[in-house]
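Undergrad: Have a look at this fold, sequence not included:
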């Protein structure tokens, strides 16, 4: 049995979590948003440093681009009864050891919380998977495809699930090389979002 009260209790538990504290360079600060009535689930990677500082999901350049992709105002995006924002790791994981960007989501987070949280979101009609970690968890049969191929084959899971590349400015090159994404896929996504809201 799910209820708004049981979801709120679970969210309090998650926000008090310190399991990964020894591994988090800035300490634990779980950042997520979920309401019992939400129809859209955004399953992302993990908060970046700006989001860690503000405590607001997608409060950065990636968030601005994601809202544009979805055709969604800030007001709707941050309405937890419309949109659940549940990253694979709830806390900022620090910088990657090699290369650029952030480290992967902490591996402890999803096994500890994700199934319980998904069970408290009974009204989800569209799950948007952002990046490889969300893809691997939510579509295990597609984990070996990689994000680019899963985005290219988006109609396989439509209209209930959609894989997106990360909206980070680091992916500008990917967007330039895949013009069909903005021309063909995003109009369908915006249409679906509008219908659900």
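TA: Okay, I see it. As the structure is a prediction and not an experimental result, all values here were calculated from the model.
Undergrad: make it CA atoms for all contacts and neighbour counts henceforth
TA: Will do.
Undergrad: Test my guess that residue 77 contacts residue 70.
TA: No - at 9.1 Å, residue 77 does not count as touching residue 70 under the criterion of C-alpha atoms under 8 Å.
Undergrad: Show me what counts as buried in stretch 40-53.
TA: Neighbour counts using 16 or more other C-alpha atoms under 10 Å place 40-49, 51-52 of stretch 40-53 among the buried residues.
Undergrad: Which members of these are positioned in strands?
TA: Judged by DSSP state E, those include 40-43 as members of strands.
Undergrad: is it possible to export these to TSV including distance to residue 133?
TA: Formatted as TSV, the entries for those read as follows, by distance: C-alpha to C-alpha, whole Å:
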residue	distance to residue 133
40	18
41	15
42	13
43	9
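Undergrad: just the buried residues of stretch 40-53 now: which is nearest residue 191?
TA: Checking the buried residues of stretch 40-53 against residue 191 by C-alpha to C-alpha gives residue 40 as the nearest, at 13.1 Å.
Undergrad: Presented hereafter is structure B, for comparison with structure A:
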């Protein structure tokens, strides 16, 4: 259940905010699900109106909650390696927007972090996307992002969805989560780094250099 707050408008009210900066300020001040967050709310996302690439992950972990910097962890290091970019390019909001499915650390569940809370996408995602008209490529990292953006086009498993990446190009590239915990997946699916990572780097470089 969504708890009402003065900074959490209902969907369809993007016109309330005169600019992307104003909308981002509202998102960062959101307290809609404060009661459900063990470390309290700290929405972590970045975006600039000229960005051509959108990185959509799951939700911040503890370290990112502490620093307020998205992908500021070993998963982020691997993601940047896949993309072939350094931190300077990755955190350049004019080129790359970073908007996860959940903006705050959701807490621990069985075997890892809990899923991203749905309030974020319900309240804010459509409004944010409407303010990012130049996005040409969305990186869908993990099955939560893939489920939201691909809908019925998603395959029965994450592996099958990632393997079917040509089906979703050029608008989307589905990726596994780059967490060190996924090392067994990378070991058992060497085609990912041989086939898809070079395509990813080529697309990224073409977009960030324009």
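TA: Sure thing, it's come through. All of these numbers come straight from a predicted model, not from anything done at the bench.
Undergrad: TM between them?
TA: Overlay of the two chains. TM-score (TM-score structural alignment, normalised by the length of structure 1): 0.95; 194 aligned residues with a C-alpha RMSD of 1.5 Å.
Undergrad: need the buried residues of stretch 40-53 of structure 1 in JSON lines with distance to residue 164 of structure 1, can you?
TA: Listed next are those as JSON lines, based on distance: C-alpha to C-alpha, whole Å:
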{"residue": "40", "distance to residue 164 of structure 1": "14"}
{"residue": "41", "distance to residue 164 of structure 1": "13"}
{"residue": "42", "distance to residue 164 of structure 1": "10"}
{"residue": "43", "distance to residue 164 of structure 1": "10"}
{"residue": "44", "distance to residue 164 of structure 1": "10"}
{"residue": "45", "distance to residue 164 of structure 1": "12"}
{"residue": "46", "distance to residue 164 of structure 1": "15"}
{"residue": "47", "distance to residue 164 of structure 1": "17"}
{"residue": "48", "distance to residue 164 of structure 1": "18"}
{"residue": "49", "distance to residue 164 of structure 1": "21"}
{"residue": "51", "distance to residue 164 of structure 1": "20"}
{"residue": "52", "distance to residue 164 of structure 1": "22"}
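Undergrad: from these, which is closest to residue 118 of structure 1?
TA: residue 41 (9.4 Å).
Undergrad: Tell me which residues are up against stretch 111-118 of structure 1.
TA: With contact meaning C-alpha atoms under 8 Å, 6 or more residues apart in numbering, stretch 111-118 of structure 1 is reached by 7, 10, 14, 88.
Undergrad: Return the subset of the residues you listed lying in helices.
TA: Per DSSP state H, helices hold the following members of those: 7, 10, 14.
Undergrad: Matching the second one against structure 2, which residue comes up?
TA: In structure 2, the residue paired with residue 10 of structure 1 according to TM-score structural alignment is residue 23.
Undergrad: Give me the neighbour count for its match.
TA: Residue 23 of structure 2: 20 surrounding residues under other C-alpha atoms under 10 Å.
Undergrad: again with residue 100 of structure 1
TA: Residue 100 of structure 1 has 9 nearby residues by other C-alpha under 10 Å.
Undergrad: Strands of structure 2, residue ranges please.
TA: Using DSSP E, strands in structure 2 cover 53-56, 96-98, 108-109, 112-113, 137-141, 172-175.
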